[in-house]
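Q: Just to be clear, the model below is a prediction. Sequence and coordinates:
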Amino acid sequence: MGNPIAVLPAARLEVDHITCDFDGRRVLHDVSLDVAAGQVMCLLGPSGCGKTTTLRVIAGIERQSQGKLRIDGQTLADGALHLPPEARSVGLIFQDFALFPHLSVARNISFGLSGTRREKAARVEELLARVDLQGYADKAPHMLSGGEQQRVALARALAPKPAVMLMDEPFSGLDNRLRDGIRDETLDLLREEGTAVVLVTHEPEEAMRMADTIALMRGGRIVQQGAPYNIYNAPCDKDAAAFFSDINVITGTVQGALTDTAFGQFLAPGYADGTKVEIVFRPQHVKIDFDRGGRGPNPTPHDGVPARGVVERARFMGHESLVEFRMDFNNQILKATVPAVFLPRPGMALWLTVRRERCFVFRK
């Protein structure tokens, strides 16, 4: 995209213990967010978890039942006050871009702008340059590619210089070949403008790529919030771990803060003796022992005790291979991913170990 434009004064979005009820049914439960200027917050979760409702409450399209909303200390909504969307300094970008088909690119961008005709034209020209669409002012939306329409939608949302940008899966309609580049350029522009961004997505990879902070939602609640690295590597429960990738799960019973499994003992601090627990680990943290070839286990402190499994199937996935094993100890299927091409034949027996520091222990 083009040359940077002036950075706006810093603004901060505060969502303070918001609840929302529809027809007597609570759809948001005590949702709190704090998004600084230039920061990207991703609301991540499955369909129906409350992501879009949260966005609509922030925008003022829906009313919360309890809680407060503030931008840069100014209250937008509380028990007595409810500013309408046009008074909130909030921009919106939707999945379908929502451009006006009967208006030119320039008129789409200037729609809703105040000021003289010259001031509006200058702002449109500035934004067209910023999103690399010089010369597109007189084109109609149907003449543009999906990526170009997305840029026009971004320019229109930025035109009134909002303090907060709300984005509801804005890149899902783009071709995969274009998505990464346009996504990165869009967020770079928003950060340069000092805009606080709240973005809705159901794709974990997109959230980790884009977000400074992820709020993982489930059933109308935020179940975990933090930096992508922390949420991925320290999930709050089994479902949170499973949302970001495939997982393997083995069960055990705690005795003396330890759990015995076919892979050896796992630490289970904080659980009382007799507690049933689930040990969760990702396929990439299963190590296939190529050297032993089934000749017998040889425990190591780092990876624990090897357990024997028989290959059920192996699939090449591009940058890695996925191998599924039926384990001797309980006849369950465990998955392992290995770099490059490794496609053992079905029925082949191999020994597996699990990296201790990559395992999570949760109450069953």
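A: Good, I have the coordinates.
Q: only C-alpha atoms for contact and neighbour calcs from this point on.
A: OK.
Q: Which parts of stretch 58-68 count as buried, going by neighbours?
A: By neighbour count on 16 or more other C-alpha atoms under 10 Å, the buried set for stretch 58-68 is 58-60, 62-64, 66-68.
Q: what's the most distant pair in those?
A: Ala59 and Gln66 (15.6 Å; C-alpha to C-alpha).
Q: returning to what we had before: distance to Asp138 and secondary structure added to the buried residues of stretch 58-68, as TSV?
A: Shown next, in TSV, are these (distance: C-alpha to C-alpha, whole Å; DSSP: H, G, I helix; E, B strand; the rest coil):
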residue	distance to Asp138	secondary structure
Ile58	33	helix
Ala59	30	helix
Gly60	32	coil
Glu62	35	coil
Arg63	38	coil
Gln64	41	coil
Gln66	46	strand
Gly67	44	strand
Lys68	42	strand
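Q: From these, pick the one nearest Leu133.
A: Ala59 (27.8 Å).
Q: and the residue lying closest to the closest one once chain neighbours are set aside, how many residues sit next to it?
A: Closest residue to Ala59 apart from its sequence neighbours, by C-alpha to C-alpha, 6 or more residues apart in numbering: Pro85 at 5.6 Å. When neighbours are counted by other C-alpha atoms under 10 Å, Pro85 registers 17.
Q: residues contacting Pro85?
A: Residues in contact with Pro85 (C-alpha atoms under 8 Å, 6 or more residues apart in numbering) are 59-61.
Q: would you turn the residues you listed into JSON lines with distance to Thr195?
A: What follows is the contacts of Pro85, written out as JSON lines (distance: C-alpha to C-alpha, whole Å):
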{"residue": "Ala59", "distance to Thr195": "15"}
{"residue": "Gly60", "distance to Thr195": "18"}
{"residue": "Ile61", "distance to Thr195": "20"}
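Q: Structure two is appended below for comparative analysis:
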Amino acid sequence: MSDLRIRGAVKRYGPVVAVGGVDLDVRAGSRTAIVGTSGSGKTTLLRLIAGFEAPDEGEIHFGEACLSQGSRFVPAYKREIGIVAQDGALFPHLDVAANIRFGLGRRADGDIHVQRLLAAVELSPTIATRRPDELSGGQQQRVALARALARQPKLMLLDEPFSALDSGLRQSVRDSLCHTLDSAGIASILVTHDQVEALSFADQVAVMRGGIFAQTGTPLDLYLRPGSVETALFLGKAILLTATAGPGYVDCVLGRIPASTRGKTGAVDIMLRPEQVLVHTRPTSPVGRDTRSIAASVTNVRFEGPDCTVGVAIADAAMELTLKLPSFGAPEVGRVLHLVVGGEAHVF
């Protein structure tokens, strides 16, 4: 079992700093997601870890081995690291079985392992004799995953590996891959633009912006306690309000809400996630609080499958909020709802 440790990694391309001094720890057997916009440095960092590029500064260690430090550089083929690129990069002249066997080397039981690996990525054994150009994009990506798993790496790097899959299959394959990686004790680093994918996949999430990590932590901590407004909005829908801070609470248009104010008083900026705003059809008083629910009228409803986006206007505050509610029993426009906040507000 090996831990990955990155300290001060820098990569420049001429005057452009793609990675600007990154520290990262990935525990053996854990799952990390690196999320950020295009051009933030995610894939460049992955290439430094894989050994396709050498850092200009900093060091990378994997277990007891030093992979990159000063003039020392271990090439990619000598690192016990697997990688799945966004396009899969299958060998076009080989069929599916031969592509996967390439990762198995000279194992005598290669055919048995091919069938097991196909099952692990939810592919039928009947496609083993097909060539890549006879597969859909999603099938190609899953074959690439199977080939990478065949090498039994200690660390798996995943660069947008589910991008070619439809949403339902994406979750299914992701869950299967997590089970396979966990069973084998393989640590993994996922690079993705999909915030929901990052939050559901990883034990640790790193938000990358401008070549550095804006924030690193558990998915729950980053989602509920983002370090900046930019990170809050990047990771999901957010309700941003001004409030007045007191000892252990804030007062705002939604009433008095518990909050870790960290000694702050007076005007502060706060964040709530839309799902924290609970909807009632009649006035109610939150348990243990001295404020009542806040009345608001529905201004618009947008159907989005299992959920719907609901706009509400708080008359006394001349303010509109956007909430996320189940589509079943969604309120009609004009209806008066009574809002209560659950959980804590996050104070920036």
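A: Sure, I can see it. Since the structure is predicted, the reported quantities are computational estimates derived from the model, not experimental observations.
Q: Give me the TM-score for this pair.
A: Superposed pair, TM-score by TM-score structural alignment, normalised by the length of structure 2: 0.86. Supporting alignment: 343 aligned residues with a C-alpha RMSD of 2.8 Å.
Q: before we move on, back to that, any idea how far the residue nearest to Ala59 of structure 1 lies from Lys276 of structure 1?
A: 50 Å (C-alpha to C-alpha, to the nearest Å).
Q: can you check Leu343 of structure 1 too?
A: 35 Å.
Q: cool, Ala336 of structure 1 as well?
A: In terms of C-alpha to C-alpha, Ala336 of structure 1 sits 25 Å off from Lys276 of structure 1.
Q: more crowded one of these two?
A: Ala336 (22 against 16).
Q: Please verify my assumption that that one contacts Phe281.
A: No: Ala336 of structure 1 is beyond contact range of Phe281, at 10.1 Å (criterion: C-alpha atoms under 8 Å).
Q: Nearest the geometric middle of structure 1, what residue?
A: Ala207 (2.6 Å; C-alpha atoms, centre = their mean).
Q: Enumerate every residue touching it.
A: 42, 44, 201, 214, 228.
Q: One more pass at 10 Å, please.
A: 40-45, 199-201, 213-216, 228, 244 (C-alpha atoms under 10 Å, 6 or more residues apart in numbering).
Q: Surely it is within a helix?
A: Yes: remark: Ala207 of structure 1 belongs to a helix, assigned using DSSP: H, G, I helix; E, B strand; the rest coil.
Q: Can you find the partner of it in structure 2?
A: In structure 2, the residue matched to Ala207 of structure 1 (TM-score structural alignment) is Ala198.
Q: Same check on Gln39 of structure 1?
A: For Gln39 of structure 1, the aligned residue in structure 2 is Ser30 (criterion: TM-score structural alignment).
Q: Contact partners for that match?
A: 3, 155, 178, 181-182, 185-189, 202-204 are the contacts of Ser30 of structure 2 under C-alpha under 10 Å, 6+ apart.
Q: Select from these every entry located in strands.
A: Of those, the ones assigned to strands by DSSP state E are 155, 187-189, 204.
Q: Looks to me like Met208 of structure 2 is in a strand.
A: Yes: counting by three-state DSSP, Met208 of structure 2 falls inside a strand.
Q: what separates it from Ala33 of structure 2, distance-wise?
A: With C-alpha to C-alpha as the criterion, Met208 of structure 2 and Ala33 of structure 2 are 10 Å apart.
Q: So between these two, which is more surrounded?
A: Ala33 (27 against 23).
Q: which element is that one on?
A: Using DSSP states H and E, Ala33 of structure 2 falls within strand 31-35.
Q: what's the spacing between that strand and its chain's center?
A: Strand 31-35 of structure 2 has its C-alpha centroid displaced from the chain centroid by 6 Å (C-alpha atoms, centre = their mean, to the nearest Å).
Q: Tell me the residues that contact both of Met208 and Ala33 of structure 2, please.
A: Shared contacts of Met208 of structure 2 and Ala33, counting by C-alpha under 10 Å, 6+ apart, come down to 42, 216.
Q: What distance do you get for Val305 of structure 1 to Pro344 of structure 1?
A: 22 Å.
Q: Out of these two, name the residue with the larger neighbour count.
A: A direct count of neighbours by other C-alpha under 10 Å for Val305 of structure 1 and Pro344 places Val305 higher, at 19 against 16.
Q: Now do the same contact list for that one.
A: 261-265, 297-299, 351-354.
Q: Strands - which of those land there?
A: In strands, defined here by DSSP E, the members of the contacts of Val305 of structure 1 are 261, 264-265, 351-354.
Q: Can you tell me which of those is closest to Phe111 of structure 1?
A: The shortest approach to Phe111 of structure 1 among these belongs to Val354, at 57.7 Å (C-alpha to C-alpha).
Q: which ones are touching that closest one?
A: Counting by C-alpha under 10 Å, 6+ apart, Val354 of structure 1 makes contact with 263-264, 281-288, 302-307, 336.
Q: Alignment lookup: it to structure 2.
A: So, by TM-score structural alignment, Val354 of structure 1 is matched to Val341.
Q: Count the neighbours of the nearest residue to its match once chain neighbours are set aside for me.
A: In this structure, Val341 of structure 2 finds its nearest non-sequential neighbour in Val277, 4.6 Å apart by C-alpha to C-alpha, 6+ apart. By other C-alpha under 10 Å, 21 other residues sit near Val277 of structure 2.
Q: Trace Val277 of structure 2 over to structure 1, please.
A: Aligned partner of Val277 of structure 2 by TM-score structural alignment: Val286.
Q: Its match against Leu350, yeah?
A: No: the pair Val286 of structure 1 / Leu350 is not scored as a contact, 12.0 Å apart, by C-alpha atoms under 10 Å.
Q: For the stretch 101-250 of structure 1, just list every one of the helices.
A: 105-110, 117-130, 146-158, 176-192, 204-210, 228-233, 238-244 (DSSP state H, counting those that start in this stretch).
Q: what's the closest of these to Leu81 of structure 1?
A: helix 146-158 (24.8 Å).
Q: The closest one relative to helix 117-130, how many degrees between them?
A: Interaxial angle, helix 146-158 of structure 1 versus helix 117-130 (axes from the mean of the first three to the mean of the last three C-alpha atoms, to 10 degrees): 140 degrees.
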